[in-house]
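>>> all I have is the shape, not the residue letters:
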């Protein structure tokens, strides 16, 4: 398994809560209209036909902007779904779209397309919230996810809250059974007309007790299972008694004979130290020849372990350092010497690097003056310093050549 590749399931269709309808008066123009049931679209005709059998509706060809697809307006306002781990299921950004595509995408602080800070006025944003949730339709054959996109305010708040609950189980690699419902709501404010809109709601079919007990104790058909109660942990006294009661392991037939007892009194620490001071060997007062071996090599100088390398790459990925050159620059800055490859790191160096990246991940970052700064600012500071140093070196080399 390649540890620095992001996991995901193939998207096989979309779940929609509206459609385009003619404006009327013989015009070819269309307008968006909300639905009271879910609409499914996919480039796979067979999946839409199977969905129509499950959820009702008539499958039909759909002239999608990306090409010919198939659609069915179901008769159901609730779908049984399974939510994959959150890194494959949920994303949320402020986005600005135009005819040329997505112009901006940010998290309220950093804009990812230009790789700069967010330029929107927080009190009057040009960008709109875009929430995307990917789920597996529980009763539909096939492996893949169906994505629902919404730019609604209430959906953004409520889906995010539900996904945070999902993360509790996602950390254990579990997929939670759930129901995706389409609720019809209205908002009435003074001096304004009543607004009616549809909100997708994710309702997890797991009780809080089941989550706390360690997972989704629910069968795939929705039947609850009985939660097993773990036995109490044994006390220290009980553990000691168990160890003492263990029978001696049966020796192999070809095993070496145990060393016979000498009947001599064990040496004291002073006698052992005196023996070492006389050259590490020789004959002690007991008449026994004592030999000592060289001290073991320091494990900290051994090459970094496979587990350490995996942890380093995982932390780099979480911090957004996907380019090898950037990772080497940050590694060199943390360790204080030039690093050309992570394979040259020792156990001690890898431990220092992992500890520092862990602190950054938790927000414990400081500049050279000791002021606390964000993780993104810290990384940007290191990369900018490296770029500046490279430019200065190139300038100096050019001047020497002239």
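Happy to help now that I have it. What you are looking at is a predicted structure, and each value in this text was computed from that prediction instead of being measured.
>>> from here on, contacts and neighbour counts on C-alpha atoms
OK.
>>> list the buried residues of stretch 271-280.
Across stretch 271-280, burial judged by 16 or more other CA atoms under 10 Å covers 272, 275.
>>> any idea how far residue 331 is from residue 354?
Plainly put, residue 354 is 10 Å away from residue 331 if you go by CA to CA, to the nearest Å.
>>> try residue 101
Taken as CA to CA, the span from residue 101 to residue 331 is 37 Å.
>>> when these two are compared, which one has more neighbours?
Legend: neighbour count by other CA atoms under 10 Å for residue 101 and residue 331, higher for residue 331 (26 against 8).
>>> which SSE is that one in?
Using DSSP states H and E, residue 331 sits in helix 324-335.
>>> show me what that helix is packed up against.
Under the contact criterion of 3 or more CA pairs under 8 Å, 6 or more residues apart in numbering; DSSP states H and E, helix 324-335 touches helix 347-361, helix 375-401.
>>> the longest one: which residues count as buried?
Buried residues in helix 375-401, counting neighbours by 16+ other CA under 10 Å, are found at 375, 378-379, 382-383, 386.
>>> in CSV: these, plus distance to residue 47.
Output for these, formatted as CSV (distance: CA to CA, whole Å):
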residue, distance to residue 47
375, 44
378, 48
379, 46
382, 50
383, 48
386, 52
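>>> and these, which two are the farthest apart?
Within the buried residues of helix 375-401, 375 and 386 form the most distant pair, 16.9 Å apart (CA to CA).
>>> just send the helices and strands packed on helix 324-335 back as TSV, with distance to residue 134 too.
Formatted as TSV, the helices and strands packed on helix 324-335 follow (distance: least, CA to CA, whole Å):
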stretch	distance to residue 134
helix 347-361	26
helix 375-401	28
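>>> select, out of these, the one closest to residue 68.
Closest among those, using CA to CA: helix 375-401, at 42.4 Å.
>>> packing partners of the closest one?
Applying 3+ CA pairs under 8 Å, 6+ apart, one finds that helix 375-401 contacts helix 324-335, strand 365-366.
>>> ok, back up a step: what angle separates the helix holding residue 331 from helix 347-361?
100 degrees (axes from the mean of the first three to the mean of the last three CA atoms, to 10 degrees).
>>> ok, and residue 182, which helix or strand is that part of?
Assigned by DSSP H and E, residue 182 falls in strand 176-187.
>>> which other helices and strands contact the next helix or strand along the chain from that strand?
Next helix or strand after strand 176-187 toward the C-terminus (DSSP H and E): strand 195-204. With contacts taken as 3+ CA pairs under 8 Å, 6+ apart, strand 195-204 sits against strand 30-42, helix 153-170, strand 176-187.
>>> of all these, which one is nearest residue 397?
Shortest separation from residue 397 across the helices and strands packed on strand 195-204 is recorded for helix 153-170, at 52.6 Å, computed as CA to CA.
>>> putting a second one here so we can go through both:
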């Protein structure tokens, strides 16, 4: 017999932001599906339950009229299922094909990485968040989208504002306002580049949407660009920082990577598992169903906590440890099923094959700055907020 979903009153949004993993471990052990009152949503935390959800979009739908993402960004492909999702995903795929990434985008990513390091390599110290990870992700995404006359700082602010608004389960009015400002700014930036990309198509994402066989409306283009600016900037930024933090905190593993370049990909994947940059996303229950022994009802709202699933002790040995040498196994850092992240190949190239090898290869004796604090935050989206480092000149 299925159990009713328990209501949890003693988990706060503040505790989840500061460090969600103790709460996740408790939920996995005692209440794998639980209504956390502070978040106003049923959180799902076990690996196997999330895989079940992602394999059954008819029961656990991405489409959701009350989704925060819909309110902030518009009705994007992330909140569509079936044929509607397939057609919009197909429209952006030309820009993400492995050959296009390898031959067109990767050379640009290398130039961006080297130019950024050139700006601080003689300083001996920096915070990698602002000097490298954020501009690397932002400048690379601007190239891929086809945006012009936008600074990397402006795009980064837009991205963070959108992600804060999408994760605004506390309904903070200032967060709502910043999200709207970002949305309006992105709409204006899209309008600037549309005429040129319509007249002269290129490999950019906006161009791919304009040339799609299934003609996109301006509302579709706007919504999908906003989704890409959100996850497509924060995710590689945070993965650069998380991987660097993991390696700098574990000198033996850093030595292994420096001796064997093939291990960069393992370091990247382990970072995405260890601190999943997109830690939670929503789903909607379309019919009464039992999940993890808990009775769900039609209309229930779910928060899919992949940040918890990627530390599920039933799937990963010593999951709280960063370990690039752990046996290779699948994780949920890029989601699963039809909504598996379209930018996975791009992130693996930009972060694991280009940005991190350049950073560690050029900065001699790179190490954490013991005089400064590494800060992390978030649970819907999580990553380092600062990563102060030093190196020998």
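Looks like it arrived, so ask away. Just so you know, these numbers come straight off a predicted model, no measurement behind them.
>>> can you calculate the TM-score here?
The TM-score (TM-score structural alignment, normalised by the length of the second structure) is 0.19; 131 aligned residues with a CA RMSD of 7.1 Å.
>>> quick one: the helices and strands packed on helix 375-401 of the first structure as CSV, columns for distance to residue 131 of the first structure too.
Below are those laid out as CSV (distance: least, CA to CA, whole Å):
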stretch, distance to residue 131 of the first structure
helix 324-335, 30
strand 365-366, 30
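>>> residue 161 of the first structure is nearest to which of these?
Here strand 365-366 is closest among those (CA to CA), at 28.1 Å.
>>> can you give the contact residues for that closest one?
359, 372-375, 378 (CA atoms under 8 Å, 6 or more residues apart in numbering).
>>> how about the residues you listed in TSV, adding distance to residue 317 of the first structure?
TSV is the format used below for the contacts of strand 365-366 of the first structure (distance: CA to CA, whole Å):
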residue	distance to residue 317 of the first structure
359	15
372	22
373	20
374	17
375	13
378	16
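>>> out of these, which is nearest to residue 40 of the first structure?
Using CA to CA, these come closest to residue 40 of the first structure at residue 375, 40.8 Å.
>>> separation between the closest one and residue 383 of the first structure?
In this view, residue 375 of the first structure and residue 383 of the first structure are 12 Å apart by CA to CA.
>>> ok, residue 393 of the first structure next?
Taking CA to CA, one finds residue 393 of the first structure at 15 Å from residue 383 of the first structure.
>>> quick revisit: nearest to residue 137 of the first structure, of the buried residues of helix 375-401 of the first structure?
The closest of the buried residues of helix 375-401 of the first structure, once distances to residue 137 of the first structure are taken by CA to CA, is residue 375, at 38.0 Å.
>>> that closest one touches residue 357, doesn't it?
No - in this structure, residue 375 of the first structure is not within contact of residue 357 by CA atoms under 8 Å, at 9.6 Å.
>>> ok, which stretches of the second structure are strands?
Shown for the second structure, the strands assigned by DSSP state E span residues 3-4, 7-8, 33-36, 41-44, 60-61, 125-127, 281-285, 289-291, 294-296, 301-304, 367-368, 375-377, 383-386, 388-390.
>>> would you turn those into a markdown table with mean neighbour count?
Listed next are the strands of the second structure as a markdown table, based on neighbours: other CA atoms under 10 Å:
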| stretch | mean neighbour count |
| --- | --- |
| strand 3-4 | 13 |
| strand 7-8 | 14 |
| strand 33-36 | 22 |
| strand 41-44 | 24 |
| strand 60-61 | 23 |
| strand 125-127 | 18 |
| strand 281-285 | 22 |
| strand 289-291 | 16 |
| strand 294-296 | 19 |
| strand 301-304 | 24 |
| strand 367-368 | 20 |
| strand 375-377 | 15 |
| strand 383-386 | 20 |
| strand 388-390 | 20 |
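>>> which one of the helices and strands packed on strand 195-204 of the first structure lies closest to residue 272 of the first structure?
Between these, helix 153-170 lies closest to residue 272 of the first structure; by CA to CA that is 55.5 Å.
>>> run through the neighbouring helices and strands of the closest one.
Packing contacts for helix 153-170 of the first structure, counted by 3+ CA pairs under 8 Å, 6+ apart, involve strand 128-137, strand 195-204.
>>> quick one, which of those strands is nearest to residue 48 of the first structure?
strand 128-137 (12.0 Å).
>>> show me what the next helix or strand after that closest one is packed against.
The helix or strand immediately downstream of strand 128-137 of the first structure is strand 145-150, counting by DSSP H and E. Helices and strands touching strand 145-150 of the first structure, by 3+ CA pairs under 8 Å, 6+ apart, are strand 11-22, strand 128-137.
>>> swap in 10 Å and give it another go.
strand 11-22, strand 30-42, strand 78-83, strand 90-98, strand 128-137, strand 195-204 (3 or more CA pairs under 10 Å, 6 or more residues apart in numbering; DSSP states H and E).
>>> need these in JSON lines (columns: distance to residue 212 of the first structure and mean neighbour count).
Shown next, in JSON lines, are these (distance: least, CA to CA, whole Å; neighbours: other CA atoms under 10 Å):
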{"stretch": "strand 11-22", "distance to residue 212 of the first structure": "31", "mean neighbour count": "17"}
{"stretch": "strand 30-42", "distance to residue 212 of the first structure": "32", "mean neighbour count": "18"}
{"stretch": "strand 78-83", "distance to residue 212 of the first structure": "18", "mean neighbour count": "22"}
{"stretch": "strand 90-98", "distance to residue 212 of the first structure": "22", "mean neighbour count": "17"}
{"stretch": "strand 128-137", "distance to residue 212 of the first structure": "23", "mean neighbour count": "22"}
{"stretch": "strand 195-204", "distance to residue 212 of the first structure": "14", "mean neighbour count": "18"}
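>>> can you redo those strands as TSV with distance to residue 318 of the first structure?
Shown next, in TSV, are these (distance: least, CA to CA, whole Å):
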stretch	distance to residue 318 of the first structure
strand 11-22	23
strand 30-42	32
strand 78-83	22
strand 90-98	15
strand 128-137	20
strand 195-204	27
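>>> which one, of those strands, ends up nearest to residue 164 of the first structure?
Closest approach to residue 164 of the first structure among those (CA to CA): strand 90-98, 9.9 Å.
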